[in-house]
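[1] after the sequence you'll find the predicted model.
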Amino acid sequence: MTTVTATARVELQTPEGWVAVCDRDRLTPGRGVAVLLPDGSQAAVFTDRQGTLYAVANRDPFTGAYVLSRGLLGSTAEGRVYVASPLLKQRFDLSTGECLDDPAVAIAVHTVRLG
């Protein structure tokens, strides 16, 4: 007999409701995963070393490339957790979406939970 254990699923809130996007164990602290949402848009899902989940738009507004999931996480001296774009290195606050290097630019932030 084989025992199957349930894996926690990461879910994002969409206008249609909560959508499961990946298994929790697929996330590595400090690295992202790109996910496709039902409306065709992409999100970048991250977890930090404390286990906090974050989800933001995957599109880098400076280049138009869908690469933020490939960025690295860091934090400011004030404790703001950010992802640095792998292309031009702009940093985006994962809680607010604000670009820390150009406050006139921001990315969408998604509500995320474990389901």
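    On my side now, so go ahead.

[2] CA atoms for contacts and neighbours, from now on please.
    Noted.

[3] all strands of the protein, in order?
    With strands called from DSSP state E, the chain shows them at 9-14, 17-23, 32-36, 42-47, 53-57, 72-75, 81-84, 91-93, 112-114.

[4] wait, which of those strands is closest to C99?
    strand 91-93 (4.4 Å; CA to CA).

[5] just the buried positions in that closest one, please.
    The neighbour-count check on strand 91-93 (16 or more other CA atoms under 10 Å) flags R91, F92, D93 as buried.

[6] kindly present the strands of the chain as a markdown table, with separate columns for distance to A104.
    Formatted as a markdown table, the strands of the chain follow (distance: least, CA to CA, whole Å):
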| stretch | distance to A104 |
| --- | --- |
| strand 9-14 | 25 |
| strand 17-23 | 30 |
| strand 32-36 | 24 |
| strand 42-47 | 21 |
| strand 53-57 | 16 |
| strand 72-75 | 20 |
| strand 81-84 | 16 |
| strand 91-93 | 12 |
| strand 112-114 | 25 |
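
[7] those strands: which one's closest to A106?
    strand 91-93 (7.4 Å).

[8] could you name the helices and strands sitting against the closest one?
    Judged by 3 or more CA pairs under 8 Å, 6 or more residues apart in numbering; DSSP states H and E, the packing partners of strand 91-93 are strand 81-84.

[9] try this one side by side with the last:
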Amino acid sequence: MQPGRGVAALVGDTQVALFRLADGSVYALGNIDPFTGAAVVSRGIVGDRGGEPTVASPLYKQVFALRDGRCLAGADEGDAVSLPAFVVRVMGDALQVGLR
């Protein structure tokens, strides 16, 4: 996985967006944008807000925290909306994603 970019994976029957950051940390979120229903989160723009690692949806640019999937958009844009966040573990060259 290229740092700063996302990739999509199918884990069981769940679409997951995986992200590796420049520091080597890896995050896994649901790949379905809750605002559009499109499977696009893995193609989002990786960044941060005040040290919080984030991804912005490529469609309407809502920003989600990579740690827990919270939407960091304003209250009128989905304050109560979030993406599912999954536990991810690096095992050599493989990633293990724990679905809840």
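    Thanks, I have the structure now. Just so it is clear, the model here is predicted, and its values are computed rather than measured.

[10] quick check: nearest residue in space to the residue most central in space within structure 2, chain neighbours excluded?
    By CA atoms, centre = their mean, structure 2 has its centre lying nearest to L29, at 3.9 Å. Once flanking residues are discounted, L29 of structure 2 sits nearest to A85: 4.4 Å by CA to CA, 6 or more residues apart in numbering.

[11] how about the one you found, what's its match in structure 1?
    In structure 1, the residue matched to A85 of structure 2 (TM-score structural alignment) is V109.

[12] residues near that match, how many?
    By the measure other CA atoms under 10 Å, the count of residues near V109 of structure 1 is 19.

[13] same deal with L21 of structure 2?
    Every residue meeting other CA under 10 Å relative to L21 of structure 2 is counted, giving 17.

[14] list the contacts of it.
    By CA atoms under 8 Å, 6 or more residues apart in numbering, the contact set of L21 of structure 2 is P3, G4, R5.

[15] do G30 of structure 1 as well
    By CA under 8 Å, 6+ apart, the contact set of G30 of structure 1 is F46, T47, D48, R49, L72, L73, G74.

[16] same thing but at 6 Å, please
    D48, L73 (CA atoms under 6 Å, 6 or more residues apart in numbering).

[17] equivalent analysis for A39 of structure 2, please.
    N31, I32.

[18] about what we covered before: and the gap between the residue nearest to the centre of structure 2 and C71 of structure 2?
    12 Å (CA to CA, to the nearest Å).

[19] list residues touching both of these two?
    By CA under 6 Å, 6+ apart, no residue touches both L29 of structure 2 and C71.

[20] quick one: closest of the strands of structure 1 to D102 of structure 1.
    strand 91-93 (8.9 Å).

[21] compared with structure 2, how much does the closest one deviate?
    Per the superposition on structure 2, strand 91-93 of structure 1 and its aligned residues are separated by 0.4 Å on average (mean CA distance after the TM-score superposition for structure 1).

[22] so that strand matches what in structure 2?
    Counting by TM-score structural alignment, strand 91-93 of structure 1 falls onto residues 63-65 of structure 2.

[23] now the matching stretch: how far from the chain's centre is it?
    Its chain's C-alpha centre and that of stretch 63-65 of structure 2 lie 8 Å apart, by CA atoms, centre = their mean, to the nearest Å.

[24] stretch 56-74 of structure 1 now?
    Worked out by CA atoms, centre = their mean, stretch 56-74 of structure 1 lies 9 Å from the chain centre.
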